[in-house]
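Trainee: Okay, sequence plus prediction incoming.
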Amino acid sequence: MPAISNKGMAMPESPIRKLVPFADAAKQKGKHIYHLNIGQPDIKTPVVALEAVKNNNLEVIAYSNSAGSASYREKLAAYYQKHEIPVTSEEIIITTGGSEALLFTLGSITDTDDEIIIPEPFYANYNGFATSNGVKVVPVQASIENNFALPPIADFEKLITPKTKAILICNPGNPTGYLYTKEEIEQLAALVKKHDIFLVADEVYREFAYDNAKHFSVMAQQGIEENAIMIDSVSKRYSMCGARIGCVVSKNKTFIQTALKFAQARLSPPTFAQIASEAALDTPESYFTEVIEEYVIRRNTLIEGLQQIKGVKVATPKGAFYCIVELPVKDAEDFARWLLEDFDYQNETVMVAPAAGFYSTPNTGTNQVRIAYVLNKKDLGKAIEILAKALEVYPHKA
């Protein structure tokens, strides 16, 4: 049999999706599953985006520019400028989702065996993107005790070596829901400036900031124009995960020119999805006001419910729609699988994402799960009740 590459063998499974076969089997048995494992919003996609596709009269679905259609990039730049992010269309490359934006970024700024410093826990696919590029993730551990705030800058600095090419953050965070403050961004900016490395910020949840907090973008931070790279996406903002449209943004011309070569190699982002994404920019501000109000209700329902379960510890998110939950179990992955295979309450169960896959440090987060509060208040309440019942009878408690 021909050999599979070492890189392929080293690719990690997604903690978000790896248990899908067990969920499918549970559904075949007639169980109803409350999906808390994946960040798929149930909020409706803006009508204006759907109508732009339905009513389009294209006769040929042609390639777009490799950097994305000019009209979309110009309109997107105007959107950013409205949100105090001073960028131009030439500083934006449209990508096939935020995932491709991250792949282009790593491909442009790293070589094999280079290092990226990331506060952990972090979005699980960062591990996969790093592996596919032959890059080493160097973690800085954040703590549930302070809601996963930015670790001390000294902890970052002591890890910087000649191989370090960037610090990567997700703001607001997936899986933690932590929203970095302006002061924390300023600290990171000073550090990357000092060591002449990149600061890459995955900002796909920028609209989802709660409790009157305000998101502060790395692209708005003065003095790091050559260091800052922003990753963005329409997936969560407009509930358009399946559109697979994202972008990479930077004022560093050499970086943009390099990333464009990767964009040219894959030809172009999808045409119809760009049409929908461009139209989505006309979504009224009231849409976001209502969405944020809904997510605050869901967050409060989830956090208050989890805090009532004995032995459970939960960080309170300030953004996005995720939280990390520490459970009184020995192995959260075993617990998550057991929920699907062996447990139900009134023929219903829940699906969660084991959190160990959101860390790169071995044997870390093994008693934690990530929960996405993308269900309505009623369903979240039922899911919490089921989780509490499950923890009462689970045989492998801590």
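Mentor: That came in fine, so what should we check first? Keep in mind it's a predicted model, so treat the numbers as computed, not measured.
Trainee: Only C-alpha atoms from now on, for both contacts and neighbour counts.
Mentor: Will do.
Trainee: Quick check: residue 199 touching residue 166?
Mentor: Yes. Using Cα atoms under 8 Å, residue 199 makes contact with residue 166 at a distance of 5.6 Å.
Trainee: give the contact list for the nearest residue to residue 98 once chain neighbours are set aside.
Mentor: Of all residues beyond its chain neighbours, the one nearest residue 98 is residue 246 (4.6 Å), with distances taken as Cα to Cα, 6 or more residues apart in numbering. Shown in contact with residue 246 (Cα atoms under 8 Å, 6 or more residues apart in numbering): 94-101, 231-235.
Trainee: hold the first one in mind and look at this next one:
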Amino acid sequence: MPKISQKGERMPASPIRKLTPYADKAKLDGKKVYHLNIGQPDIETPDGMLNAIKNIDFKVWAYTPSEGTLTYRKKLTEYYNKLSYGITPENIIVTTGGSEAITIAMMACLDPGDEVIIPEPFYANYNGFASQSDIVVKPILSFIDNGFALPPISEFEKLITNKTKAIIICSPNNPTGYLYSKEELEALKELVLKHDLYLLADEAYREFCYDNREFMSPMHLDGLDENVIVLDTVSKRYSACGARLGCLITKNKAVLTTALKFAQARLSPGMVEQIAGTAAVDTPDAYFEAVNKEYTSRRDTLVSALNKMDGVYCPNPGGAFYVVAKLPIDDADKFCQWILESFSYENQTVMMAPATGFYSTPGAGYNEVRMAYVLNNEDLKSAMICLEEALRVYPGKVISSRAEVLSSN
């Protein structure tokens, strides 16, 4: 029997989806499962996107240019220049989802064996994308105690070698919801320029910033035009995860030329998706204002409920729609499986993602979980009641007083 590749053996499974069989079994057993494990919003997709699809009148479903249609790239330029990115359509390559933007950027900028530094916990699929390209991820720990702020630049310096080629950041962050400040980005700028590195900025959650906090992109910093590559997607902004439409943005002409070769190899992004994406740019501000208000309310519901539970600590995130919470448990992977497989409260249970899957450092996140507040407030309240009851009876519960939890954070 032929053997699969060594790369296939090394390719990590998704920590977000690996518990799906247990959730499916719970549903077959008649339990209601509250899905807090994955960032699939329940907010309705803007009417403009859906109507654009309904009103399509082309006669041939044809290839599009490898870099994306000029119509869509022009429309995207309107959107980004309202944010003061100062780009032209030539600075954009349209991709099949944000995932492809990340993989193309990695392949265009790094060779096999090169190293990329990523503050952790980080979006779990970065590991998978790096594995595909034989790139080495060098994680740098951030900590729940200070809300997962950017680690000190001195810690980055310790990791930099002659193989270090890039740093990846995600702000607002998945999985922590942390929003990087201007001061943190300025510090990264100096580091990137000092060591002549690429700075890949995953901005999938740009629209989701709370408490009047201001989003800032590395694109807003002077002197980084040759270093910054923005990775973006319509998935979260327009609640259109299934569209699989993203883009790569940079002012570095060599990166654009190289990235286009990878884009040509996969032929083209979808026509229908770009038609919908073009219409999406005209989504009224009122849509985002309502969404932001709703997510702020959901965040407050979730964080408040978590921090009232005995032995639980959850920092208040500044953006995105995720939290990472520390629970009084022995093993997050075991707990997240147990709550689906062996527990129910009033015939309900909760699906979460063990935070271990968002770390590369062995042992990190062993008592943390990621939750996405993509359910309505009433469902979130019910899910938190269920979680609190589960923590009361979990066999691997770690006993600590509320004072001990607070004093350690």
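Mentor: Happy to help now that I have it. Just so it is clear, the model here is predicted, and its values are computed rather than measured.
Trainee: Mind checking the TM-score on these two?
Mentor: Between these two chains, after superposing, the TM-score reads 0.99 (TM-score structural alignment, normalised by the length of the first structure); 398 aligned residues with a Cα RMSD of 0.6 Å.
Trainee: Now do the shared contacts for residue 199 and residue 166 of the first structure.
Mentor: Contact criterion Cα under 8 Å, 6+ apart; residues shared by residue 199 of the first structure and residue 166: residue 192.
Trainee: residue boundaries of the strands in the stretch 101-250 of the second structure?
Mentor: Counting by DSSP state E, counting those that start in this stretch, the stretch 101-250 of the second structure has these strands, from start to end: 115-120, 136-141, 164-170, 198-202, 228-233, 246-250.
Trainee: of all those, which lies closest to residue 402 of the second structure?
Mentor: Shortest separation from residue 402 of the second structure across the strands of the stretch 101-250 of the second structure is recorded for strand 136-141, at 25.1 Å, computed as Cα to Cα.
Trainee: what's that closest one in contact with?
Mentor: Residues from elsewhere that reach strand 136-141 of the second structure (Cα under 8 Å, 6+ apart): 112-121, 127, 130, 151, 155-156, 159, 359-361.
Trainee: quick check: longest helix of the second structure.
Mentor: In the second structure, taking DSSP state H as the definition, the longest helix is helix 285-307.
Trainee: buried ones in that one?
Mentor: For helix 285-307 of the second structure, the buried set under the neighbour-count rule, 16 or more other Cα atoms under 10 Å, comprises 288, 291-292, 294-296, 298-307.
Trainee: elements contacting it?
Mentor: For helix 285-307 of the second structure, the contact count by 3 or more Cα pairs under 8 Å, 6 or more residues apart in numbering; DSSP states H and E identifies helix 377-393 as packing neighbours.
Trainee: how about 10 Å then?
Mentor: In this structure, helix 285-307 of the second structure makes packing contacts with strand 322-326, strand 368-372, helix 377-393, judged by 3 or more Cα pairs under 10 Å, 6 or more residues apart in numbering; DSSP states H and E.
Trainee: Residue 341 of the second structure is nearest to which of the ones you listed?
Mentor: Closest approach to residue 341 of the second structure among those is made by helix 377-393 (11.9 Å; Cα to Cα).
Trainee: which is the next helix or strand following the closest one?
Mentor: Remark: after helix 377-393 of the second structure, the chain's next helix or strand is helix 402-407, criterion DSSP states H and E.
Trainee: Tell me the residues of the first structure aligned with that following helix.
Mentor: Taking TM-score structural alignment as the measure, the first structure aligns no residues with helix 402-407 of the second structure.
Trainee: in that helix, what counts as buried?
Mentor: For helix 402-407 of the second structure, the neighbour count (16+ other Cα under 10 Å) marks residue 405 as buried.
Trainee: can you give me how far it is from the chain middle?
Mentor: The gap between where helix 402-407 of the second structure is centred and where its chain is centred comes out at 30 Å by Cα atoms, centre = their mean, to the nearest Å.
Trainee: For the aligned partner of residue 300 of the first structure in the second structure, list the residues it contacts.
Mentor: Counting by TM-score structural alignment, residue 300 of the first structure lines up with residue 300 in the second structure. Shown in contact with residue 300 of the second structure (Cα atoms under 10 Å, 6 or more residues apart in numbering): 294, 306, 316, 317, 373, 377.
Trainee: Please report the distance of residue 24 of the first structure from residue 394 of the first structure.
Mentor: Relative to residue 394 of the first structure, residue 24 of the first structure is positioned 21 Å away (Cα to Cα, to the nearest Å).
Trainee: Revised request: answer the last question for residue 174 of the first structure.
Mentor: Separation of residue 174 of the first structure from residue 394 of the first structure (Cα to Cα): 27 Å.
Trainee: what's the answer for residue 334 of the first structure, then?
Mentor: Summarising the geometry, the distance separating residue 334 of the first structure from residue 394 of the first structure, computed by Cα to Cα, is 10 Å.
Trainee: quick check: stretch 16-30 of the first structure aligns to which part of the second structure?
Mentor: Mapped onto the second structure with TM-score structural alignment as the criterion, stretch 16-30 of the first structure occupies residues 16-30.
Trainee: ok, and for the matching stretch, which residues are buried?
Mentor: Counting neighbours by 16+ other Cα under 10 Å, the buried set in stretch 16-30 of the second structure is 16, 19, 22, 23, 26, 27.
Trainee: Which of those fall within strands?
Mentor: Assigned to strands by DSSP state E, none of the buried residues of stretch 16-30 of the second structure qualify.
Trainee: Quick check: of those, which lies closest to residue 204 of the second structure?
Mentor: Using Cα to Cα, these come closest to residue 204 of the second structure at residue 16, 17.4 Å.
Trainee: residue contacts, that closest one?
Mentor: Residues counted as contacts of residue 16 of the second structure (Cα under 10 Å, 6+ apart) are 36-39, 123-125, 351-355, 357-358, 370.
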